[in-house]
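*Asks:* Quick one, what's the 3D model for this:
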Amino acid sequence: MEGISVPGIGSGLDINGLVTQLVAVERAPAQQQIDSQRARALSTISALGKLNSALDAVKNTFSAVSDGSAFNRRSATSADTAVLTATASSAAVAGRYAVEVTALATSHKLSSGAFASADSSVGTGSLTITVDSAVSVLNIDASGQSLAAIRDAINAAPDNPGVDASIVTGTDGAHLILNARNSGAAGAISLTASGGDGGLAALTYVDGGPSNGLTQITAAQNAQVTIDGIAVASAGNRIVDAIEGVTLDLLSATPGSPIEVRVARDTAAAASAIGSFVSSYNALVKTSLELASFNATTGSAGPLLGDSTLRAVRSDLSRALATRDGGTSLESLSAIGVRVALDGSLSVDSTVLTQALDNNQESVATLVSADGALGKALNTVFDRFLGSDGTLVSRSASLNAAQRALDRQQQQLDLRIDATEARLRAQFSALDSLLAGLQSTSTFLSQQLAGTANSNA
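*Replies:* Just a heads-up that it's a prediction; the model follows:
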């Protein structure tokens, strides 16, 4: 069995300590260089990521302005929202309309007479339920003739024509209630009975019939509206496109009292879109100033101080924003109240912008459109820096490649240091063995000399 080897035990040298210190001295310069380069690369990658995100936000908010959708929106307002509310799509045409709600759409509802309980027998035979052109025939036998069983049969019928059945129990007994699922005249329910013991006659109803077993609680009725004197009917209380591009939601009937509905351009949507673009641009300016900052007191600098890419983004955007478009009566952003401050940020004069949108919305839309001079200039900048082969993408790719190269350098350094440590340990182990041998020889000679001296005495 091999003995246990403890470096330095023979010579008394601290071999482990010596090797560790020498290895640390050998590693330090190269390791510091790798760590410093890695830290700079990571800091730059992070900074470029922030710049990319801020510029992408500017691109997205400008797209929301330049695609024209914000300028195609319309608003619809009702003079009395307790009677009706209105919304408008981009297809709506500006105008004022007098809308009179003479009747709301209602769903047909029927009720049976009172039975002692839900378990009371009604009768046997065939019960035919009709709604518009849909028909369901239920065959009721003695085992399923209770009020509750008939309710369940109606609800479970695979060809149910659009009727929900329930039971309401009052002081006088249990009533079968039938509700049409759809409102309007077309949802009217009719029920007829045939065969059996005749008891199902208590559940029959035909509009205008002389001997109905069911009582009408609510009639099946269409909504009735007049728009500028033109009659409009609807099965539901939502009327779509009677006024082109406008949806009316009816809430109450007020015969003889027209309500004004006004459709107008929604300038607030366009103003909001332009405001969002300005806000995102100012966020980019703030981010770029932070990334290129320098604190004279502490000497600390932003990760992109003096960076050519950051300077190019700022300068290219500034030139694009200054673009003038001679093809429209509003030639520049300043004409609609968007102005550049000394620090490069933008501000909006809401009064000027509102006037431009109220008086000349088409020209505002043309100025900021993707096909206009301003839009083309800005999109060129976005493509240059944010495109698949843009500057920010290529810079990040280059830095990531540098990171991989540093990983390889680290691996090579680790291998070299491991080899150096192994060599030093071998050398010091050999020295330890040599010194141990010399000490052993010295001890032997000393003992021999001492013995000789004693024998001569």
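*Asks:* switch to C-alpha atoms for all contacts and neighbour counts from now on
*Replies:* OK.
*Asks:* wait, what's in contact with S257?
*Replies:* E100, V101 (Cα atoms under 8 Å, 6 or more residues apart in numbering).
*Asks:* Wait, a strand at it?
*Replies:* No: going by DSSP: H, G, I helix; E, B strand; the rest coil, the assignment for S257 is coil, not a strand.
*Asks:* Please report how far it lies from D80.
*Replies:* Plainly put, S257 is 11 Å away from D80 if you go by Cα to Cα, to the nearest Å.
*Asks:* so where do the helices sit in this protein?
*Replies:* Ranges of helices within the chain are 15-66, 147-156, 267-291, 308-321, 350-367, 373-386, 391-456, based on DSSP state H.
*Asks:* Rebuild those as TSV, extending it with distance to G337.
*Replies:* TSV is the format used below for these (distance: least, Cα to Cα, whole Å):
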stretch	distance to G337
helix 15-66	15
helix 147-156	63
helix 267-291	10
helix 308-321	13
helix 350-367	5
helix 373-386	15
helix 391-456	31
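*Asks:* Proceed likewise with the subsequent sequence, for comparison:
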Amino acid sequence: MVSSIGIDGLISGMKTSEIIDQLLAVEGNQQKLLASKRTGLQSVVTALQSLNTKVASLGTAATTALKAESWQATTATASSTAVTAVTSKDASPSSLTLTVDKLAASQSTLYTLPSSYTSGKPGFTLTVGGEAKTIVASSPHIGDVVAAFNAEGTGVTASAVNVGTADAPVYKLQLTGTATGADNGFTVAATNANEGTSLTGQELRAAADAKVTLWPGTPGQTEVTSASNSFKGLLTGVDLTVSKAGTEEVTVTVARNAASMSKLASNLVTNLNAVLGDIADRTKATSGTAADGGSILKAGLLSGNTAVRVLQQSVLAAGTIEVDGKSPASVGIVVGRDGTFTFDEAAFTTAYTEDPAAAQKMVQAVSAALETAATAASDSTKGTLTAQITSYQSEVTDLADRIADWDDRLATRRASLTRIYTAMEVSMSQMQSTSNFLSQQLAQLNANNAS
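*Replies:* So this is what the prediction gives:
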């Protein structure tokens, strides 16, 4: 802003800076109108963007519920804690009876080191699962021997066991395999002991596979072994882990996961209400104050918006669609008198338990209708809300440019008015100087005539 300080009432006595401000205020009304319009449009853009995000989430929930694999979720239960079952997406309803005959074990052996190991660097040949490895300790000290066997990748863990007393310790070397299974047993031989001296060992536990018997006591009885206590894919898409051996028959049952199915429907209702709630909040009228002080109703920000109204009608219709003469309420998707939805999990569970296929068909019909409505509104290229947002954003940008132009125009106008009033004051100053000169000349002339 160009300052007008220094010209106020210089000769005329007028407050020229105030006059200029008032003139610019009148001319700047158009800029204020543009700014007000821009603010209003930006509010609409923000509201539409918020709604569009919720609609997109509704579309995602609907798409998920439409996928066949979303309805394949299963859970597995076992009749005994001796067996734990975990399912994957490939599992299907089934059952299996078995006994846990044996748990997998790793080998554990106690070794007496050769008495000749009193100096130098003791060496050993460790063979694990048929693979031979050379182990060399830095000294005969039991701690160094243990450290050598505990090096990374040896396939065993080592510890020193004192079988003597605290005052007269006698150490033995205990080796334990890091992997279970019969094929993971090991042997150890001393490679540089004196002639006639060998490494003796006492097996504490043999390496063993886990073993289960399927369909025990039937003609189909079959034994299955595993190097670990886990049996991968014993049933399609089902992994079993055994933790206790015994003669007890254990039944593993794989069933559809009703809770996961219920979640699909529940997510639809949650996202549906989010969309409808946002529309209700943005379109409802609010109380306001008129210019005369009276009360008036102010229309909601998005009231009268055709795209929003169509969206509201579409999702309401989708949420109440009928399938085979039944409404979504039959699977717990219930619409209230106020137009909002609730989800009755108990009703869904009952419906799904009685007829899984029919419950799935109903939820997927609702999902298909909701996906269509959501796509029509929020598609990134041709959605009705997307198009409005793009259009309004362009208007907001254009208004911002026009407001900026007005800044330049008003600044130029201020400078022009300042020059005009400055010139006026200068002209009036010159006229006053001329007037003073003439007055002085007349006074002098009168004085001369009088004399």
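*Asks:* A220 of structure 1 is nearest to which of the helices of structure 1?
*Replies:* Counting by Cα to Cα, A220 of structure 1 lies closest to helix 147-156 out of those; the figure is 19.4 Å.
*Asks:* Can you give the distance from that closest one to the centre of its chain?
*Replies:* Taking Cα atoms, centre = their mean, to the nearest Å, one finds the center of helix 147-156 of structure 1 at 45 Å from the center of the full chain.
*Asks:* do the same with stretch 230-245 of structure 1
*Replies:* The answer for stretch 230-245 of structure 1 is 34 Å, by Cα atoms, centre = their mean.
*Asks:* ends of stretch 78-97 of structure 1, how far apart?
*Replies:* 10 Å.
*Asks:* With mean neighbour count as new columns, can the helices of structure 1 be given to me in TSV?
*Replies:* Below are these laid out as TSV (neighbours: other Cα atoms under 10 Å):
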stretch	mean neighbour count
helix 15-66	17
helix 147-156	19
helix 267-291	20
helix 308-321	16
helix 350-367	18
helix 373-386	20
helix 391-456	14
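*Asks:* Show me the one of these that comes nearest R73 of structure 1.
*Replies:* Taking those one by one with Cα to Cα, helix 267-291 is closest: 7.1 Å.
*Asks:* so the closest one matches what in structure 2?
*Replies:* Alignment of helix 267-291 of structure 1 against structure 2: residues 258-282, by TM-score structural alignment.
*Asks:* closest to A233 of structure 1 out of the helices of structure 1?
*Replies:* helix 147-156 (29.9 Å).
*Asks:* distance from that closest one to structure 2 after superposition?
*Replies:* Mean deviation of helix 147-156 of structure 1 relative to structure 2 after superposition (mean Cα distance after the TM-score superposition for structure 1): 3.6 Å.
*Asks:* now do stretch 409-422 of structure 1
*Replies:* Compared with structure 2 after the fit, stretch 409-422 of structure 1 shows a mean deviation of 1.5 Å (mean Cα distance after the TM-score superposition for structure 1).
*Asks:* how about that stretch, aligned to which bit of structure 2?
*Replies:* The aligned range for stretch 409-422 of structure 1 in structure 2 is 402-415, by TM-score structural alignment.
*Asks:* What distance do you get for the alignment partner in structure 2 of A235 of structure 1 to T157 of structure 2?
*Replies:* The criterion is TM-score structural alignment: under it, A235 of structure 1 has A227 as its aligned partner in structure 2. Counting by Cα to Cα, the gap from A227 of structure 2 to T157 of structure 2 is 18 Å.
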